[in-house]
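K.L.:
pasting the sequence and the predicted coordinates here, then a few questions.
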Amino acid sequence: MLDIADELHRWVEQGRTFAVATVVAVGGSAPRQPGAAMAVDSDGEAVGSVSGGCVEGAVYELCQEALASGRTVLERFGYSDDDAFAVGLTCGGVIDILVTPVLAGAPVRPVMAAALRAAADGEESALVRVTEGPAELLGRGLLVRTDGSFDGSLGGHPALDTTAAAEGRALLDAGRTGSVAIGEEGSRCGRPLTLLVESSVPPPRMIVFGAIDFASALVTAGKFLGYHVTVCDARPVFATASRFPAADAIVVDWPHRYLESTQVDARTVLCVLTHDAKFDVPLLRLALKLPVAYVGAMGSRRTHLDRNERLRGVGVTEWELARLHSPIGLDLGARTPEETALSIAAEIVAVRRGGSGASLTGAHTPIHHDGPDTPRRIGSVA
């Protein structure tokens, strides 16, 4: 639901009543992941998507029914060989959709409103909701903060709220959205429960080293993919806002010195476009030791081989060199800066999602790979 937090926060502020349909579980080749949502207000306006179009019409009707009845429902949609043209996912997947009416005076509305406000304001938090369990608990939620405090209640035993908050904080700390199963004893309600934890965390970082024309196109591609993009170059005449208007931040500093001083994590991608040994070697020597998601470096195959020898000469190990994507990008036959940026972005997605980069035509591999959970991204990184 937090993927449409900005729109829903406005609805709450305007006093609208609405029903929100959230993907809570997927199986097979499903187009959207847990947390994806669509909402319908009492006037019939809709925002968001749960399936990329496959079952939107049926979910829209479920939302209208939930608004009329005031009841939360869990519905499964999937492909049927017996009735391939009926409502279902013709891509072959299965999705479970939780439809929750957010009505004036409903117990769920305050915590939903607080979660939407926190996400819209850029506050790190997690929304924890019951997606499987007793009917009276279905859809009930907690808003969990980074310090472990929480608002709301799942409507059962206080110990259940404490357990759910701890589970929510664990996923929030990891920046993940996903499901958590709580056994019968832990639920304190005589039945096992399943919770959906939706984390709102800052966007992942892309740091582009080298203020060249290819970097400008890559900045645009990075923003399209949802990254907070920083451009770093030691030359102030090139590292300017006028040359990189789409960048979130522009840093004039030696690349390795900036990388030493800035914060990175397991979602950060580093793109080295400096194409100059005096910048590349000290930068990559440091970058390849960091626990980041991706390190790529531009250059010809000859440049790549020469750079590897220089890196070995300053103590970079073979294991560390194996992490380097160089020459950077997938083989798309790219020529222009825009085409090159596309090839780099495609490689980053493939690495992040576990794809091969091969053409899907004639292949027998899954279209949707199991990759890291994708939380809703908020705010910015200083």
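P.N.:
That came in fine, so what should we check first?

K.L.:
could you use CA atoms for every contact and neighbour count after this?
P.N.:
Fine.

K.L.:
and for the nearest residue to residue 66 once chain neighbours are set aside, the neighbour number?
P.N.:
Excluding the flanking residues, the one nearest residue 66 by CA to CA, 6 or more residues apart in numbering is residue 101, at 5.6 Å. Using other CA atoms under 10 Å, residue 101 has 28 neighbouring residues.

K.L.:
now swap in residue 19 and tell me
P.N.:
So residue 19, with other CA under 10 Å, has 27 neighbours.

K.L.:
part of a strand, is it?
P.N.:
Yes. Residue 19 forms part of a strand when assessed by DSSP: H, G, I helix; E, B strand; the rest coil.

K.L.:
how about it: what's its closest non-neighbour residue?
P.N.:
Nearest one to residue 19, counting by CA to CA, 6+ apart, is residue 101 at 4.0 Å.

K.L.:
is it true that that neighbour touches residue 73?
P.N.:
No. Between residue 101 and residue 73 there is no contact under CA atoms under 8 Å: 9.2 Å.

K.L.:
which neighbours do those two share?
P.N.:
Counting by CA atoms under 8 Å, 6 or more residues apart in numbering, the residues touching both residue 101 and residue 73 are residue 66.

K.L.:
how much space separates residue 280 from residue 286?
P.N.:
10 Å (CA to CA, to the nearest Å).

K.L.:
so for the two, which sits in the more crowded spot?
P.N.:
Shown here are residue 280 and residue 286; by other CA under 10 Å, residue 280 has more neighbours (23 against 14).

K.L.:
shouldn't that one be in contact with residue 272?
P.N.:
Yes. Contact criterion CA under 8 Å: residue 280 and residue 272 qualify, at 7.2 Å.

K.L.:
show me what contacts the residue nearest to residue 19?
P.N.:
Applying CA under 8 Å, 6+ apart, the residues near residue 101 are 17, 18, 19, 20, 63, 66, 67, 70, 71, 72.

K.L.:
take this one as well and set it beside the first:
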Amino acid sequence: MLDMADELNRWLEEGRDFAVATVVAVSGSAPRGPGAALAVDADGTAIGSVSGGCVEGAVYDLCAQALADGETVRERFGYSDEDAFAVGLTCGGVLDILVTPVRADGPDRKALQTVLSAAVRGEAVALARIVHGPAELLGRALAVRLDGSYEGDLGGRPDLERAVVDETRSLLDAGRTGTFAIAQDGSHCEPALSVFVESSVPPPRMIVFGAIDFAAALVRIGKFLGYHVTVCDARPVFATRTRFPEADDIVVDWPHRYLHQTDTDDRTVVCVLTHDAKFDVPLLEAALRLPAAYIGAMGSRRTHADRDRRLREAGLTDAELTRLHSPIGLDLGARTPEETALSIAAEIVATRHGGTGLPLSKSHTPIHHGTAARRCLPGDGGGRFE
């Protein structure tokens, strides 16, 4: 739901009533993951998607009903054997969807507004909602910040609220969306409740070194994928706003020096397009010893061999060098800067999410990665997933 924060926050500011349907659990193959949402306002305007089209009509009707009667419901949608065009997921998966009305007199409107406005500002915040349990608690929500402060209530149960806040902060600190089980008294003994947490954290960083034409194309696709994109080059004549209008930051500095000074984490993507040993080697020497989700370097196979030799001479180990994707990108037969940027982006996605890079027609892995290993919670159709 938080991927629609801008629009939903605007709806709240305008005083609209609406209902939001959120995917809270997935099993098998399904087109959308936990957190995907569809929202419908009182005029029938709809935004978002929970299934890529499979069950949108039925979920739309559930939202309209929730707006009319003010009731929160949880529904399960699975494969329709009798008619592939009936309500069901023809891909064979199962979705559990929580449908919650957000009305002016609703108990959780303030918590939702806190989360959405913070997400719009790029602040770290999480929305924790009870998605399995007694009817009077279903859909109740807390807006939780990293410092432990929160908005909302869970039916006047302070012990439960404190326990939910503590669990939610752990997921938020890791930037993860997930589900945990808990008892109504806040303990983990005989858990009767399931709490679904959506975390909103600042976007991951993409740092592009080398202000070349390929970099301009990569900046555009990086923004499309939701990264905060920085371009860095030591040459001020090339690192300009005119050449990179879509970049969030443009830095004129020696690449390795900037990398030492800036913040990176395990979601950061580093793309080295400088194609010059005097920049590449000290930069990669630093990058391969920092936390990052992906580190790639442009160049021919001959360039890569020379770069590898220089990095080994600088003291990098085999384990550190295995993190380097070079030559950068997947083999798509790319020729233009845009096609090359697409090949780099494809490798980034595959690396971050465990993809093989093979055509799906030739791959035997699950189409939707990460769905098979989720552990089910007692009495819940979902499970804890990360």
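P.N.:
Cool, the structure landed. From a predicted model like this one, the values you see are computed outputs, not experimental measurements.

K.L.:
adding distance to residue 267 of structure 1, write the contacts of residue 101 of structure 1 out as CSV.
P.N.:
Putting the contacts of residue 101 of structure 1 into CSV (distance: CA to CA, whole Å) gives the following:
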residue, distance to residue 267 of structure 1
17, 36
18, 34
19, 33
20, 29
63, 35
66, 38
67, 39
70, 40
71, 38
72, 35
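
K.L.:
and which of those residues is nearest to residue 177 of structure 1?
P.N.:
Of all the contacts of residue 101 of structure 1, residue 20 has the smallest distance to residue 177 of structure 1: 17.4 Å, by CA to CA.

K.L.:
contacting residues for the closest residue to the closest one other than its chain neighbours?
P.N.:
Nearest residue to residue 20 of structure 1 in three dimensions, chain neighbours excluded: residue 39, at 4.2 Å (CA to CA, 6+ apart). Residues near residue 39 of structure 1 by CA under 8 Å, 6+ apart: 8, 18, 19, 20, 21, 46, 47, 48, 60, 63.

K.L.:
now restrict these to buried residues only.
P.N.:
Buried members of these, counted by 16 or more other CA atoms under 10 Å: 8, 18, 19, 20, 21, 46, 48, 60, 63.

K.L.:
surely the fifth one and residue 96 touch.
P.N.:
No. Residue 21 of structure 1 lies out of contact with residue 96 (CA under 8 Å); the separation is 9.8 Å.

K.L.:
ranges for the strands of the stretch 51-200 of structure 1?
P.N.:
73-78, 94-102, 125-132, 141-145, 150-153, 178-182, 193-201 (DSSP state E, counting those that start in this stretch).

K.L.:
what's the mean deviation for the shortest one versus structure 2?
P.N.:
Comparison of strand 150-153 of structure 1 with structure 2 after fitting gives an average deviation of 1.0 Å (mean CA distance after the TM-score superposition for structure 1).

K.L.:
what does the fourth one give?
P.N.:
Between strand 141-145 of structure 1 and the aligned residues of structure 2, the post-superposition mean distance stands at 0.6 Å (mean CA distance after the TM-score superposition for structure 1).

K.L.:
list the buried residues of that strand.
P.N.:
For strand 141-145 of structure 1, the neighbour count (16+ other CA under 10 Å) marks 141, 142, 143, 144, 145 as buried.

K.L.:
quick one, it and strand 193-201 angle?
P.N.:
40 degrees (axes from the mean of the first three to the mean of the last three CA atoms, to 10 degrees).

K.L.:
by contact count, what packs against strand 141-145 of structure 1?
P.N.:
Other elements packing on strand 141-145 of structure 1 under the criterion 3 or more CA pairs under 8 Å, 6 or more residues apart in numbering; DSSP states H and E are helix 108-120, strand 125-132, strand 150-153, helix 158-173.

K.L.:
with structure 2 overlaid, how far apart is the first one on average?
P.N.:
Going back to what we said before, that points to helix 108-120 of structure 1. Looks like 1.7 Å for helix 108-120 of structure 1 (mean CA distance after the TM-score superposition for structure 1).

K.L.:
where in structure 2 does that helix fall?
P.N.:
The aligned range for helix 108-120 of structure 1 in structure 2 is 108-120, by TM-score structural alignment.

K.L.:
how about residues contacting the matching stretch?
P.N.:
2, 5-6, 8-9, 12, 102-103, 124-127, 140-144, 151-153, 200-201.

K.L.:
report the buried members of those residues.
P.N.:
The buried subset of these (16+ other CA under 10 Å) comprises 2, 5, 8-9, 12, 102-103, 124-127, 140-144, 151-153, 200-201.

K.L.:
centroid-wise, who is the farthest residue in structure 1?
P.N.:
When each C-alpha in structure 1 is compared with the mean C-alpha position (CA atoms, centre = their mean), residue 313 comes out farthest, at 38.1 Å.

K.L.:
from residue 266 of structure 1, how far off is it?
P.N.:
Using CA to CA, residue 313 of structure 1 is found at 27 Å from residue 266 of structure 1.

K.L.:
then residue 108 of structure 1?
P.N.:
Taking CA to CA, one finds residue 108 of structure 1 at 34 Å from residue 266 of structure 1.

K.L.:
what about these two, which has more around it?
P.N.:
Between residue 108 of structure 1 and residue 266, counting by other CA under 10 Å, residue 108 is the more crowded of the two (22 against 13).

K.L.:
that one and residue 174 of structure 1, how far apart?
P.N.:
Remark: distance between residue 108 of structure 1 and residue 174 of structure 1 (CA to CA) = 26 Å.

K.L.:
one more: residue 32 of structure 1?
P.N.:
Residue 32 of structure 1 sits 21 Å away from residue 174 of structure 1, taking CA to CA as the criterion.

K.L.:
between those two, point out the one with more neighbours.
P.N.:
Comparing residue 32 of structure 1 with residue 174 by other CA under 10 Å, the one with more neighbours is residue 32, at 17 against 13.

K.L.:
just say helix, strand or coil for that one.
P.N.:
coil.

K.L.:
tell me the contacts of it?
P.N.:
23, 50, 51, 52 are the contacts of residue 32 of structure 1 under CA under 8 Å, 6+ apart.

K.L.:
cool, residue 74 of structure 1 as well?
P.N.:
96, 97, 98, 99, 131, 132.

K.L.:
and those, which of them are buried?
P.N.:
Using 16+ other CA under 10 Å, the buried members of those are 96, 97, 98, 99, 131, 132.

K.L.:
just flag the most distant two among these.
P.N.:
Every pair of these checked by CA to CA; the farthest is 99 and 132, at 12.1 Å.
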